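J.: predicted model follows, preceded by the sequence.
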Amino acid sequence: MRIALLKEPSLMRDILVHELKSLFPTIEFTAYGPEDQETLQNDYESITLLIIDLDTNMDESTIIDFYKSQNIKIAVWFSTLDNPDLFNLLKLNLNGYFFNGMEKEELTYAIQTIINGKRYVHPEINQIFLNDYSRLHNHAKPRPVGVLSKREWEVLELLTKGYKNQEIAKFLFITEKTVKIYVSSILRTLEVEDRTNAVLTAIRNKWFVL
């Protein structure tokens, strides 16, 4: 398995590649710069995941289009939430959306999530996506009867507002353990893998308005 990193040559890139190799000793990591675009296209068959630093001085859309056409996993790495391409890139439904400042544990989780065939969206970026989606679809619809209990609807509503388990427990005057039980039940009922997809399901169905 090989993961490619498209990023401007720098000491920071070398440190990042070294860090990734230490986190994933069984995976090969290769760094490419703007001058390696042709090589990157020629190497596509051996690459499992391409991570693109959006600060790289090149037209990343060409690379993204090519790798998507080859059904290869793609993640983009934002350094700022003011990036004008953020929403357009979110619409492409790529495999990963990273953000600067990720700790080792979060980076490990993000890459492992993508390798396992799931989608990773950094919480900072995900909140922007949810807020934008909410603005476009700001009329709540009646919630289906018999799908969730009253308490589960309350927990799901707080999840859509970005509350963490500890905050939900404090708001509803219940224990964190109980919150985890409710969240697990919600995920199971909605047939989704994680909290993010539970929130997306609620927003798409217009059960809540942010």
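T.: It's in. Computed from a prediction, not measured in an experiment: that's the story for all the values here.
J.: from here on, contacts and neighbour counts on C-alpha atoms
T.: Fine.
J.: straight-line length of stretch 85-104, end to end?
T.: Its start and end residues considered, stretch 85-104 measures 26 Å (C-alpha to C-alpha, to the nearest Å).
J.: pull the distance from it to the chain's centre.
T.: Distance of stretch 85-104 from the chain centroid (C-alpha atoms, centre = their mean, to the nearest Å) equals 6 Å.
J.: any buried residues in that stretch, and which?
T.: Judged by neighbour count using 16 or more other C-alpha atoms under 10 Å, the buried positions of stretch 85-104 are Leu86, Leu90, Leu94, Asn95, Gly96, Tyr97, Phe98, Phe99.
J.: tell me how far Asn100 lies from Met1.
T.: 25 Å.
J.: whoops, Met102 was the one
T.: For Met102, the distance to Met1 - C-alpha to C-alpha - is 23 Å.
J.: now Ile47
T.: 7 Å.
J.: swap in Leu16?
T.: In terms of C-alpha to C-alpha, Leu16 sits 18 Å off from Met1.
J.: which residue is the nearest non-sequential neighbour of the residue nearest to the spatial centre of the chain?
T.: For the chain, the residue nearest the mean C-alpha position is Val121 (1.2 Å; C-alpha atoms, centre = their mean). In this structure, Val121 finds its nearest non-sequential neighbour in Tyr97, 4.8 Å apart by C-alpha to C-alpha, 6 or more residues apart in numbering.
J.: what helix or strand does the one you found sit in?
T.: strand 96-99 (DSSP states H and E).
J.: which secondary structure elements does that strand contact?
T.: In this structure, strand 96-99 packs against strand 73-78, helix 104-115, strand 120-121, helix 123-136, with contacts taken as 3 or more C-alpha pairs under 8 Å, 6 or more residues apart in numbering; DSSP states H and E.
J.: put this next to the previous one:
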Amino acid sequence: MKRINIMIVDDQTLMREGLKTIIELEEDMEVVATAENGEEAIRKAEQTQPDLILMDIQMPIMNGIDSLKEIKSKLNDVKILILTTFANDDYIISGLLNGSEGFLLKDMNYDQLISSIRSAYQGQIILPNLIAKKLAKRIAQHEPERPRVFNQDFINDKGIRFSKREKEVIELLVQGFSNKKIADSLFISEGTVKNYISEVYSKIEINDRAQAIIYLNQFMSY
């Protein structure tokens, strides 16, 4: 059985030790190091080469975002999940732009923690619904200076085919339009919009609107 080697980075001793105790109950996981600030995390990450790091954001000496940037520049394959007690928009954007595999809220339960670690290790992005909604809202509020178009190469790489009408619906969906507003813009019924959105959800295998907006945003470029 391949073990997931994990490093925990948090300035609170109780949080570090509590997470370590929980994680090491799993046969396929091992905590290979802990650190109490971002600077120590960089040094220990290079020494222990973990598969995955649980990284707090607000820490003395060096914060989690700066530490994440440095570690990602040195260790290409390491997965980093950011630990946070609140869903700050700027942290969300900064974390994802700098290569984080997602976020974990510190009040999550045991099963969510273990499941998220396994999913992130397998390459999935971890976004709790609260964070996904904030990020989707931030994306929708962004007003680009130039119109956005579908990145066909990206779509081809994903092996997904969207019809012309589905693309029109997606363009409005990622802008944060409601179903009614999409219907009015495309001169179709709201029921028809729901059908198109359901078909899109089926193709991308996502059923949550906020998560879908974040995912579909990748298909758009300037």
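T.: Cool, got the structure. If you're wondering where the values come from, they're calculated on a predicted model, not measured in any experiment.
J.: more neighbours, Leu16 and Met1 of the first structure?
T.: Neighbour tally, Leu16 of the first structure and Met1, criterion other C-alpha atoms under 10 Å: the higher count belongs to Leu16, 14 against 11.
J.: wait, Ile52 of the first structure sits on Tyr67?
T.: No - applying C-alpha atoms under 8 Å as the test, Ile52 of the first structure and Tyr67 come out as separate, 11.3 Å apart.
J.: any common contacting residues for these two?
T.: Ile74 (C-alpha atoms under 8 Å, 6 or more residues apart in numbering).
J.: name the residues of the helix or strand encompassing Lys177 of the first structure that are buried.
T.: Secondary structure from DSSP H and E places Lys177 of the first structure in helix 176-190. Using 16+ other C-alpha under 10 Å as the test for burial, helix 176-190 of the first structure gives Glu176, Val179, Lys180, Tyr182, Val183, Ile186, Leu187.
J.: ok now that helix, how far from the chain's centre?
T.: 21 Å.
J.: which residues does it contact?
T.: 147-148, 152, 155-156, 165-166, 168-169, 193-195, 198, 201.
J.: ok, of those, which come out buried?
T.: Buried among these (16+ other C-alpha under 10 Å): Leu148, Glu152, Val155, Leu156, Asn165, Ile168, Ala169, Arg195, Ala198, Thr201.
J.: quick one on the thing from earlier: turn the contacts of helix 176-190 of the first structure into TSV, columns for secondary structure and distance to Val76 of the first structure.
T.: Putting those into TSV (DSSP: H, G, I helix; E, B strand; the rest coil; distance: C-alpha to C-alpha, whole Å) gives the following:
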residue	secondary structure	distance to Val76 of the first structure
Val147	coil	36
Leu148	coil	35
Glu152	helix	34
Val155	helix	31
Leu156	helix	29
Asn165	helix	28
Gln166	helix	31
Ile168	helix	31
Ala169	helix	34
Glu193	coil	22
Asp194	coil	21
Arg195	helix	22
Ala198	helix	23
Thr201	helix	24
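J.: those: which two are farthest apart?
T.: Val147 and Gln166 (24.6 Å; C-alpha to C-alpha).
J.: list the contacts for the equivalent of Ile125 of the first structure over in the second structure?
T.: Correspondence of Ile125 of the first structure to the second structure, assessed by TM-score structural alignment: Ile131. Residues near Ile131 of the second structure by C-alpha under 8 Å, 6+ apart: Ala87, Ile92, Phe103.
J.: looking at the first structure now, which of those still hold up?
T.: For the contacts of Ile131 of the second structure, the aligned pairs still in contact in the first structure (both residues aligned by TM-score structural alignment, their matches' C-alpha atoms under 8 Å) are Ala87, Phe103.
J.: Pro147 of the second structure: which of the contacts of Ile131 of the second structure is nearest?
T.: Out of the contacts of Ile131 of the second structure, the member with the shortest distance to Pro147 of the second structure (by C-alpha to C-alpha) is Ile92, at 24.6 Å.
J.: wait, that closest one sits on Ala136?
T.: No - with contacts counted by C-alpha under 8 Å, Ile92 of the second structure stays clear of Ala136, the gap being 10.9 Å.
J.: what about stretch 78-97 of the first structure, distance to the chain center?
T.: Distance, centroid of stretch 78-97 of the first structure to centroid of chain: 10 Å (C-alpha atoms, centre = their mean).
J.: same list (the helices and strands packed on strand 96-99 of the first structure) but as CSV, adding distance to Met12 of the first structure.
T.: Shown next, in CSV, are these (distance: least, C-alpha to C-alpha, whole Å):
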stretch, distance to Met12 of the first structure
strand 73-78, 14
helix 104-115, 15
strand 120-121, 23
helix 123-136, 22
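J.: out of these, nearest to Ile63 of the first structure?
T.: Closest to Ile63 of the first structure of these is strand 73-78 (C-alpha to C-alpha; 9.7 Å).
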